[in-house]
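> Just to be clear, the model below is a prediction. Sequence and coordinates:
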Amino acid sequence: MKNQLMSKQIQRLSLSVALAVSATHGLPRFVAGALAAELPQVSNQALPVSSGASSNSATVSSLSDIYVLGPGDAVTIAIFNVPEYSGPQQVLADGTLNLPVVGRVSVSGLTLQEAGNRISSAYSRELRYPQVTVVLTAPRPLRVAIAGEVSRPGLYTLTPENNAQFPTVAQALQTAGGVTQAADLHRVQLRRSTGNGPVQTITLDLWELLNNGNVRQDLALRDGDAIVIGETATVNIAETNQLSASNLASNVDQAMTVAVVGEVFRPGAYEFGSGASNAAGANTPSNKGRTTVTQVVQTAGGSKAS
């Protein structure tokens, strides 16, 4: 009976607890009770996947994965039977290659095959039927924009591992400090510029990656990509716990501010996290896991008897 009473008190208090925390600290912006009209809907059921998610695999398949050259790329030019014109080259800051005899040839924004055709055309004035092959030997660092529900949104420079393996969406999110608890991982937007073509936008379901190991949702990035993570409309307790245990989550030890109002002995704003101090000036014990409603209520002096 005592446990049931305590449970009811916590439920009432949870409607008066405001987690007024910015997304930069990786926590949901739940504002309740007198501080907002209503809480987001809480559910223990799986979030419904949008109708567009059923065609997500086809959308992923249609995304252009062709590498286009840009300043900083290291390539090897091989001209058949003409070793004196062949050899390593690097795309210059203006997007050109400085080639023997023919001089500068613009290759920025071209695929490797297109670059080979353009170089072949340039050498056609000097050689008869030149056969040119362009091989990417060391890709340039990638500039990727990350926005939305991540700890540190901004522009990041990512370097391909061993000059071969391109960074993925998950690795980029980890570099940005992880996603917040309010992130909608069912609908992660990846926007890609395809040279002179239109910008492609697809929706990834990173929950498929976490739940089923579907690595097709964790796409390799290209220079100029943008990742946008929106805020979820509902709170799924099971998924929140699963996200917190994954390596995509933000640092749970970061300090956060929690405002408590209602039937508690010491309402007010409290700091949680490593080395944080509360409104009364006392240090709040650091916790290794996520801050819970029970911990918040205890810090606020406990609930008043109804």
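That came through, no problem.
> make it CA atoms for all contacts and neighbour counts henceforth
OK.
> Apart from its neighbours in sequence, what residue is nearest residue 117?
Spatially, and ignoring its direct neighbours in sequence, residue 117 is nearest to residue 132 (7.2 Å; CA to CA, 6 or more residues apart in numbering).
> so who does that neighbour touch?
77-80, 116-117, 119-120 (CA atoms under 8 Å, 6 or more residues apart in numbering).
> ok, structure two:
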Amino acid sequence: MGHLRFNMLQQVTTPLAIAGILTLTPLMARPTMAQMAPITPTTYNFGVNPLADYILGAGDILFVEVVNLPSSVTNQKQFTVNLDGSVVLPLAGRLVVEGLTVPQAEQVILNAYSKVMRFPAVTVSLQTPRPMKILVAGEVSRPGSYIVPFTGVSVSTGAGLGDTMSLSGGLTWPRLSRALTQAGGITQDADIRNIEVRRQLGNGQTAVTKINLWELIQSGDATQDITLRSDDVIVIPKATTVNAAEAVRVASATFSPQVINVQVVGEVLKPGLVQVPANATLTQGIGAAGGFNVQRANTSRITLVRLNRDGTVSRRRIPFSMAAQPSANSNPVLQQGDVIVVERSGLTQFGDAVGNALRPLGALGTLGIIINLLD
């Protein structure tokens, strides 16, 4: 008889009975260690479905569906994670989900409903993720912290799993290339073969992986463009050497700047600040300034002045040829802030020197010198 009364109590849906049931639920239920699947940096897979290891936090919106939950209780199915990391659910009460993955949160919620319902069926999904904060350091135009938006149509696992995960509104999970673009693009000194991504696992440990974006450019290996998680740290190291031909291909990638600014001074038709494509060579820089002033320019020797990222300034005299292919020696790829100096030819220098020497004498003095030279 006592067993029968207990079953009947579980099925009562009056407000008074529900209030009594809620007294059985702790104010703040926390997950046990058994519910936390152990993840270590050595076993973590950066290509995993982003919804499988997403760590919940304040601002996330969850879709929680509980089968057979009385409609008299509530029809609400969307719940926001509060600042204290909890969600408040009908009958189940306040549950802490911050620091859990979506599958772990589903288990915690299922356990809570098992205390107030018979054989509950619970489905939990991430409806709308909180803004994703990413730190980008190293060889990018604007290192710093960024809020990377969710955009697009769907969320692909990016790991060859053959399925696509959708979020509310058809949002796409941000990828590495998007974060680099938002940081102004990589510099031309970036070593894109050894990009490092550091990720907090939610258990006090950090997983690190190396990404080779050259494989994405060279062979179309899309798995290199991994999906990001909030609080990821991206570090782009500096390359020890730069291949000019490769630099042209890298500069055409979406994660490179679209244009750069360079100064062209000296014997060109339109000296000053010019904008050129990010993969522009010295030849294109001179062309953007209108080309040589052919009557005055030394077209075979150009000086390239570059402010390096460590604060030093390099100055190179380049044996220039308009027909030169991209190369570090004769037709280098330009960088943001480069200064191209087109020098005067020897004849122009002599003519300018004579003109400067004769200028103080005035027209009559100049005429007298010319007459003496003719005599």
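That came through, no problem. This is a predicted model, so every value here is computed, not measured.
> What value does the TM-score take for this pair?
Once superposed, the chains reach a TM-score of 0.66 (TM-score structural alignment, normalised by the length of structure 1), with 226 aligned residues with a CA RMSD of 2.8 Å.
> ok so, going back, just the ones in helices from the contacts of residue 132 of structure 1, please.
Judged by DSSP state H, the subset of the contacts of residue 132 of structure 1 located in helices is 116-117, 119-120.
> Average offset of the lengthiest strand in structure 1 relative to structure 2?
Of all the elements of type strand in structure 1, the one with the most residues (DSSP state E) is strand 183-193. Comparing strand 183-193 of structure 1 with its match in structure 2 after superposition yields a mean distance of 0.6 Å (mean CA distance after the TM-score superposition for structure 1).
> how far is that strand from where the chain is centred?
8 Å (CA atoms, centre = their mean, to the nearest Å).
> so where in structure 2 does the helix or strand that that strand is followed by end up aligned?
Sequence-wise, the next helix or strand downstream of strand 183-193 of structure 1 (DSSP states H and E) is strand 199-204. Against structure 2, the aligned range for strand 199-204 of structure 1 is residues 206-211 (TM-score structural alignment).
> Need the residues that contact that stretch.
Against stretch 206-211 of structure 2 from outside (CA under 8 Å, 6+ apart): 40-42, 44, 46, 192-201, 224-225.
> Average separation of it from the aligned part of structure 1, please.
Looks like 0.5 Å for stretch 206-211 of structure 2 (mean CA distance after the TM-score superposition for structure 1).
> pretty sure residue 106 of structure 1 contacts residue 97?
Yes - counting by CA atoms under 8 Å, residue 97 is a contact partner of residue 106 of structure 1 at 6.4 Å.
> Could you report the neighbour count for the counterpart of residue 231 of structure 1 in structure 2?
When structure 2 is aligned by TM-score structural alignment, the residue opposite residue 231 of structure 1 is residue 238. Neighbour count of residue 238 of structure 2, defined by other CA atoms under 10 Å: 18.
> Next: residue 216 of structure 1.
Residues near residue 216 of structure 1, counting by other CA under 10 Å, number 15.
> Aligned against structure 2, show me the partner of it.
In structure 2, residue 216 of structure 1 lands on residue 223 (TM-score structural alignment).
> gap between the most centrally placed residue in structure 1 and residue 155 of structure 1?
Most central in structure 1 under CA atoms, centre = their mean is residue 173, positioned 3.3 Å from the mean C-alpha point. Distance of residue 173 of structure 1 to residue 155 of structure 1, computed by CA to CA, to the nearest Å: 12 Å.
> Overlap in contacts, the two.
The overlap between the contact sets of residue 173 of structure 1 and residue 155 (CA under 8 Å, 6+ apart) consists of residue 146.
> Just give me the match in structure 2 for residue 159 of structure 1.
Per TM-score structural alignment, residue 159 of structure 1 is aligned with residue 149.
> wait, what's in contact with that match?
Applying CA under 8 Å, 6+ apart, the residues contacting residue 149 of structure 2 are 131-132, 174.
> Residue 84 of structure 2 now?
Contacts of residue 84 of structure 2 by CA under 8 Å, 6+ apart are 58, 96.
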